[in-house]
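Chemist: Attaching a predicted model along with its sequence, questions to come.
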Amino acid sequence: RAVSLPVPPGLLKAGRNLVRIEARQTHRVFCGADASFSLWTDIALDQSGVRLGSQSFDTNPLGFLAAVAAQAARGQALRVHGTGSADRAATVAPVIAQVEVAFGGTPPRVSFEDYYSVGTTPPALARVAELPPGTSPPDGYEFRSGGDGAIVMAVDPTAYERLAEVLAEAVPQNGTEQGLPDLPPGRYVTFGELGFDGLQGHGRYIREGAEFRLPWDWLLLASQRAELALNYRFDTGLPEGALLLVKVNGTTVQLLPLDDPETAGQTLPMLPIRFRASLLQPGVNRVDFEALVPGDPPDQACEPRANPVFEVLDSTQIFVPDSPLMSRPGLGRTLAHLRQEGLSISESAKQTLPAGLLLQLAAVFRGHQGTERAPSGLDPQLTLATPADLGLIEGPLADRYSADLLHALTRVSAPAVATAPVAAWDRVNEGNWLSALLRLDRIAALPDRLREGVTSMWRGDEPDLPEWLADRSAQALLFQPDMSRPDRVWLVVGPRAMPETIVESLAATHRHIDGPMGQVSVLTGEGIWDSWVSPDQPLQLHEPLTLANARAVAGNYATTRPQDYVLVLITITLCSAFVAMLIAILMRRRRP
């Protein structure tokens, strides 16, 4: 159904406004975490929003940005009227990027039209008109009201960069979205310092988290430990079996009971939770607090609960050990330093892909370019391509696996096989060695798992690329064809790809942990990047080797290429045994 809610006068402000919709839902019967997975509310975002009159947008830079954002929410493209050529993506991108920066989300779709094109239905809210030479206003641009009521940005094609600065200044600073906080390694940092006021959980199945960034030259792969000093409390009267799982990048590092009546309702002493630093990664990381609260009794309705189930205080601290300045090639590192001028498009992509796709990508990477410069020697380049270009790409990965990559792009997804739902409680003991011993199916698979363990010790956990691609179907794929040149990346768009999904997923990589990583990453039908990491990734040290960093450097190399260290140890053992045998033979007592 549709619901109209009045907005109090004065609540809306100039610039960006955020609307938060929060659903608190309760089953009438069968209360608990498992029941929560079968209860949801759908919000039709493309039919929802704030209703304003067409005259609500002023004919100025802020009004133009608001009109473009509203038009994008309606699913309409921003039309650029000029020569009709799409080769001007580099010049138009600064203006399109400002829409994303000012209002969040993804850059609007763009269509290039000539001067005399047919109007749209419904009428456009905003559009761009490039002025012919000699007709430009004194400043190179001006905002006008079109005959259909649209806000028209009339601009000299040479004035886009200057106009982008004007648009950036038009948005109030308090209305812009803040990026993820940077976590400095080597010291304890509170959640408050990272900008989190604390986390509260309501409901029966709860997942709340905090995201932060680590430097791209931070790398620890061995046995070093990080620590989360947790300061939390939980509500009274929670049923027996209520649990809180603490996760780092999806891996559970601590399981805490929430049903102890003696400690309920009070702030507990700070709890140190140590975990492997190798669970963290350069770039975006996330710490999750996942609560499972059963029904009491499970076949009755949930009782309303005003207080939060748990609360993580802003005094919670996180410590990440310092590391030597090291890196390994990967899509995440290259895309993080990619700039608009590093984008290009192949000839076949020009003929088959939407004209505005390259412009949207340019706006994505321009809109998120920060103050961090690319490391020395790294000149990120991304080429937009189609499957027809796979045979032309140079590099070991492309030479050996182009057929497998092409198969993944053209494979039709198999229909999902219906399986019995896994209860939330069955996932709590995942990885528990005692529960594994009690399952006969896992005991029968022990020889195969032992063989896999020996193989992974020799070459790492990742399978070969053909094996990894065998059951995957990709809308698009990102890959580094040559790890010796990690700054060269190709985005190959498949025949069934949805350009909007590609742009949205790449825009989200600046804020979430699920972005492209490793050497090959496929975009699934659900719009999620699934990544393959080569077991042969080379490491690069960006500082002199000293006694202070030698242990961490050696640990990273031993973890990445264990086979080299196994061969060294075997060689040393054989040499020692040979020397011992030689000494025993030479020094043995001779009989008279």
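Modeler: The structure has been received and is ready for your questions. Numbers count the residues shown, from 1 in each chain.
Chemist: going forward, measure contacts between C-alpha atoms and count neighbours the same way
Modeler: Noted.
Chemist: From residue 382, how far out is the residue nearest to residue 282 when sequence neighbours are not counted?
Modeler: Closest residue to residue 282 apart from its sequence neighbours, by CA to CA, 6 or more residues apart in numbering: residue 216 at 4.8 Å. Using CA to CA, to the nearest Å, one gets 19 Å for the distance from residue 216 to residue 382.
Chemist: dropping in the other structure now:
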Amino acid sequence: MRKLSSFIAIAFFSIASGSEAAPSLLPSPTKPDLINNNSGTPGVQSNPTGLIPFLESSFESRLQGERDVRYLSFFLTSEQAQAGGSLRLTYTNAVSVRPEDATLRVSFNGHAGQQFPIRSPQGPGIMDVKAETTALKPGWNTVTLAAQQHHRVDCSIDATYELWTQIDVSNSGFQPAASRAQDPAAALMSVGRNAGGRTQVRVLTAGDVKAGARNSLDAIQTIALLLGRKDLSVEFTTATKDEPGIDLIVGDVNSSWQSEEGKRLLATAPAGVSIRPSGAGRLQMIIRGAGEQAINAALLQALNGPLKLVLDSRRLPAEMGVLNADQPGTYRLSDLAYRAEPFAGRLFRTSFQTVMPADFYPGDYGAMTLKLNAATAPKLAPGAQLVVRVNEKAVTSHGLIDPNGTILKDKTLDIPLRAFRPGINTVDILAELPKEEDKVCDPAARDESKPRFLLLEDTSISVPALARAGRVPDLAAFAGRAYPFSRTETLDLVVSAPSSVQLGAAATLLSRLAVSAGQPLAANLVSDQEARSAIPDRNRLIIATAQGQSLVKSARLAAPSLDGLTTASVFGHGSTVAEPSDPRALLDAFQARTSQDRDEPGISENLIIGFQRAINVVGRWLQYREAESDPAPIRNSEVLATLSQVQSETGNSVVTTVSAATDAELSKAIDYLTDPAAWSKLNGGSATVLRSTGEVISTSAAAYSFYPLADKSFANLRRLAAAWLSDHIALYAFAVVMLVSLIGLWLGYIVPRKGVRTVE
């Protein structure tokens, strides 16, 4: 019999037209507990009762620069949309923002909006915006926030980077005028965030915690996908908490993994799924069923019943201003939620996200084509230019200097495919627009009626056919598309010890991957010992601590050095330049200390060294990497945890491992890794989480292996060959030289014999 969890995954793609839910699925009416949690922003009520939070995380709710636009989303049932309500925005802005003319324009679903001043640099400020019922709709609603802000005293372009307004997502959202407390969809979508900006799911377990985790994984992933949030955090605990989040109780009164409080709640709950609001930003989700099959059946019935509105309303990428590059095509900026408006500032910026396929192979075999339709004002100062950045790296530019201004009509700029990576990429279009008058800085005399730049909505970007070949390791594909775990095959979710902390870390990471994949992942939760007898060719996601290092080694992974061993004599006393665990750093230090004993290099050796340096420079240039962009060696004492990915010994699967020294450090590292700001920047072959700052440092892979090709067409093979040669520039140069030499030899042979002779 086919596992019911697979039908849950199918429901997220082709939504079944199931019948109405049975009465047992609906929660019994309960009076919400109106308790205010003031652990959030000082002076602001944390998670006001009934507030529906935004989908977007804190990272996605920051407005920067002189003008910026953010699109925030919230979910309404039909009743809530018809009743209307108000939008609450809790925010803080930079001290450098000039309060006299800083404004925030708020609009709902494209309707005309209202404008408010931005004046809260010393602490949180609150804006309450009334929403007319005509501007609201059932399902997902979009709030457009357009900020205009200027610097108090500095008129330089660099000063624009000091301007920001941050929305506090823990205390912002939509306050509906009316809502039925027993409406499951309304209750689920009103779950609040904690003071740290995370959405917590607390799974009640005791005793056989691993069994409880195994039976809860599908429910946890379903919650993550329904909410759509990228900041979910999972913990296994014995009791509910008086904090924002979801208390998840799974099983029945006889379940071996259930806690005493869980059994008490299950005893009063009907069979199936019950959703009960339990306070401001809190709810209890009870899935009562005897065994995994009954639990998943109840979950599937809920998706086709009281939660069907949420499932049906899941947003498409195009609606959220995201360019999906799976297929070739041309997209206008208007398709990506951009709206043209004259700009009178010094640094114009607009951004959009491009999602590349998980098996995308970056290389110099093609480019995306940006066709600019724009206009500039006269008398821009030298240095005016338009710059295109991909993932915060400049890839192309165009000068905008013209004494009389200029009109760009279908001006073509190529954005090399080398600059992109699998998964989510951020493309920024910036225009630096200095004028001579900026040198005499008088913010009060700024004339906003004279714009400097206009970027039209019919500016387009064309996506070419892409080379497709899945690589390992590739953390960008892992984070952006959950690759290779987004396949239909079951993956082994391995924990080195089935403690509640490790299981919580594993569930947090799995739920984040499910959001990236857009579907629940079929995960088989196993321990270290069980993994040794598991199917060898399965993809594995390993969560390990120092006690589980044997598992890491068996998977051909280099475990992080956690013993603090140092060899200070190589580096000199007190040196922190390199770390003994870094082989390359050891070799460089050794060569530096012994260089005085070597003979002077000869001419041939100098030529080889110079050629290698030139190849390295060209390689960095092709990959948009500066010499100083490589991460500095990291001391063992600074390593909190590592994330790495390798091919298995059989070569038929992939092993991805997160490892730390202790359970406490592992839990902290998972929170750092899954933070939306860090998750979006994962790339390369491995990543290190720093102990002191929580920063995640990605490291490029030394070499790649490839999955079997899904597309074996000649066109794809040609693109792959071109991409591979661009990765191996030395071989490419050698092949060109050899080809030219062979042509020369052939001409030298053939011309004397076949050439035309002069008639005497």
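Modeler: Thanks, I have it. The model shown is predicted, which means the values in this text are computed figures rather than measured ones.
Chemist: what's the TM-score for these two chains?
Modeler: After superposition, the two chains reach a TM-score of 0.70 (TM-score structural alignment, normalised by the length of structure 1), with 533 aligned residues with a CA RMSD of 5.2 Å.
Chemist: Show me what the residue nearest to residue 282 of structure 1 lines up with in structure 2.
Modeler: Counting by TM-score structural alignment, residue 216 of structure 1 lines up with residue 358 in structure 2.
Chemist: Surely that match and residue 479 touch.
Modeler: No: using CA atoms under 8 Å, residue 358 of structure 2 makes no contact with residue 479, being 9.6 Å away.
Chemist: Between residue 216 and residue 382 of structure 1, which is the more surrounded one?
Modeler: Using other CA atoms under 10 Å, the more surrounded residue of residue 216 of structure 1 and residue 382 is residue 382, with 23 against 20.
Chemist: Doesn't that one belong to a strand?
Modeler: Yes: according to DSSP: H, G, I helix; E, B strand; the rest coil, residue 382 of structure 1 belongs to a strand.
Chemist: Now check structure 2 for the residue matching it.
Modeler: Aligned by TM-score structural alignment, residue 382 of structure 1 pairs with residue 541 of structure 2.
Chemist: ditto for residue 182 of structure 1
Modeler: Structural alignment (TM-score structural alignment) places residue 182 of structure 1 against residue 324 in structure 2.
Chemist: Helix, strand, or coil at residue 365 of structure 1?
Modeler: Quick answer, by three-state DSSP: residue 365 of structure 1 is helix.
Chemist: That one contacts residue 341, doesn't it?
Modeler: No: using CA under 8 Å, residue 365 of structure 1 makes no contact with residue 341, being 9.6 Å away.
Chemist: returning to what we had before: shared neighbours of residue 358 and residue 479 of structure 2, anything?
Modeler: Shared contacts of residue 358 of structure 2 and residue 479 (CA atoms under 8 Å, 6 or more residues apart in numbering): residue 423.
Chemist: quick one: contacts for residue 493 of structure 2?
Modeler: Applying CA under 8 Å, 6+ apart to residue 493 of structure 2 gives the contacts 506, 523, 524, 525, 526, 540, 541, 542, 543.
Chemist: From those, list just the buried residues.
Modeler: 506, 523, 525, 526, 540, 541, 542, 543 (16 or more other CA atoms under 10 Å).
Chemist: Excluding chain neighbours, what is closest to the fourth one?
Modeler: Read it as residue 526 of structure 2. Residue 526 of structure 2's closest residue in space is residue 494 (CA to CA, 6+ apart), at 5.0 Å.
Chemist: Likewise for residue 514 of structure 1?
Modeler: residue 529 (6.5 Å).
Chemist: cool, and residue 284 of structure 1?
Modeler: The shortest distance from residue 284 of structure 1 to any non-neighbouring residue, by CA to CA, 6+ apart, is to residue 213 (4.5 Å).
Chemist: ok, now residue 487 of structure 1?
Modeler: residue 380 (4.3 Å).
Chemist: and that neighbour, how many neighbours?
Modeler: 23.
Chemist: likewise residue 448 of structure 1?
Modeler: So residue 448 of structure 1, with other CA under 10 Å, has 9 neighbours.
Chemist: Now for it, which secondary structure element holds it?
Modeler: Using DSSP states H and E, the element containing residue 448 of structure 1 is helix 446-459.
Chemist: likewise residue 35 of structure 1?
Modeler: Under the criterion of DSSP H and E, residue 35 of structure 1 resides in helix 33-36.
Chemist: average distance between that helix and structure 2?
Modeler: Superposing on structure 2 and averaging over aligned pairs (mean CA distance after the TM-score superposition for structure 1), helix 33-36 of structure 1 comes out at 2.0 Å.
Chemist: mean offset of whichever helix or strand comes after that helix relative to structure 2 (after superposition)
Modeler: The element immediately downstream of helix 33-36 of structure 1 (helix or strand, assigned by DSSP H and E) is helix 61-73. Superposed on structure 2, helix 61-73 of structure 1 shows a mean distance to its aligned partners of 3.8 Å (mean CA distance after the TM-score superposition for structure 1).
Chemist: quick one: helix 61-73 of structure 1 to chain centroid distance?
Modeler: In terms of CA atoms, centre = their mean, to the nearest Å, the centre of helix 61-73 of structure 1 is found 26 Å from the chain centre.
Chemist: what's the angle from whatever helix or strand comes next after it to helix 61-73?
Modeler: Once the chain leaves helix 61-73 of structure 1, the next helix or strand it forms, by DSSP H and E, is strand 78-82. Interaxial angle of strand 78-82 of structure 1 relative to helix 61-73 (axes from the mean of the first three to the mean of the last three CA atoms, to 10 degrees): 120 degrees.
Chemist: once aligned to structure 2, how far is the helix or strand just after strand 78-82 of structure 1 on average?
Modeler: Using DSSP H and E, the helix or strand that directly follows strand 78-82 of structure 1 along the chain is helix 89-103. Taken over the aligned residues, the distance from helix 89-103 of structure 1 to structure 2 averages 3.8 Å (mean CA distance after the TM-score superposition for structure 1).
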